[in-house]
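Colleague: Provide a 3D model corresponding to the input given below.
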Amino acid sequence: MRRAFTALSVVAAAAITPVVAATSAQANQSTCVNYIGNHGYAVGPKVKAACSHPAFQGPLGDGKIPNPDCYSGLVNAGVRGTDVYRACVRA
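Modeller: Below you'll find the predicted structure:
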């Protein structure tokens, strides 16, 4: 009985973990995309691709650092500097 419970717990954790991870990553991408859209830019595949690169946690836990791939992707999509930074820290 104990082994069956342990095996069931492992299987359940393995099934749930990807869903939880995907949901939080998607939420951050959506926040970045929404920020761009709310600031008057057209949201297309380039913006969505750029926002798919998540921000990094600061070295001392002191906030987020934009991912260079997000930053360059939004610049190439025509987004201006301040808006790029603010969107990418939300990714």
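Colleague: make it CA atoms for all contacts and neighbour counts henceforth
Modeller: Fine.
Colleague: now the strands for the chain?
Modeller: 56-57, 64-65 (DSSP state E).
Colleague: residue 18: how many residues sit nearby?
Modeller: For residue 18, the count of nearby residues is 10 (other C-alpha atoms under 10 Å).
Colleague: residue contacts, it?
Modeller: By C-alpha atoms under 8 Å, 6 or more residues apart in numbering, the contact list for residue 18 is empty.
Colleague: let's see this one next to it:
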Amino acid sequence: MKMKRAGGVMAAALAAILLPIVVASPASADQGDCQLYLYDRGYNVGPKVESACKTGANTRNVGRFIQCYWGLTAIGVKEADAAGACQSA
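Modeller: Now for the predicted structure:
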């Protein structure tokens, strides 16, 4: 009888530990990641960068990457940095 009870307690404890891991949503990037990417590379993050990164993070926008990219390169962000930032968004 004690073995069944111990097994039940262990199962409940294991479930309590694993449930938050299993239920957690997958990590996703956002406009803050895009802005941080550029900030870390020495760019000033102002309203135009914020706008482009917000566009890049909008999952409902089919052309979001290219719009983000164009928005950033139009304000002088290097092409490679714009691509990396928009990929982060």
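Colleague: need the winner for burial among the strands of the first structure.
Modeller: Most buried of the strands of the first structure by mean neighbour count (mean count of other C-alpha atoms under 10 Å) is strand 64-65; its value is a mean of 17.
Colleague: elements contacting that one?
Modeller: strand 56-57 (3 or more C-alpha pairs under 8 Å, 6 or more residues apart in numbering; DSSP states H and E).
Colleague: just checking, what packs against the strand it packs on?
Modeller: On a contact count with 3+ C-alpha pairs under 8 Å, 6+ apart, strand 56-57 of the first structure meets strand 64-65.
Colleague: before we move on, the earlier item: can you redo the strands of the first structure as CSV with distance to residue 25 of the first structure?
Modeller: Output for the strands of the first structure, formatted as CSV (distance: least, C-alpha to C-alpha, whole Å):
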stretch, distance to residue 25 of the first structure
strand 56-57, 13
strand 64-65, 15
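Colleague: out of those, flag the one nearest residue 78 of the first structure.
Modeller: strand 64-65 (20.4 Å; C-alpha to C-alpha).
Colleague: which other residues reach that closest one?
Modeller: Under C-alpha under 8 Å, 6+ apart, the answer for strand 64-65 of the first structure is 55, 56, 57, 58, 88, 89.
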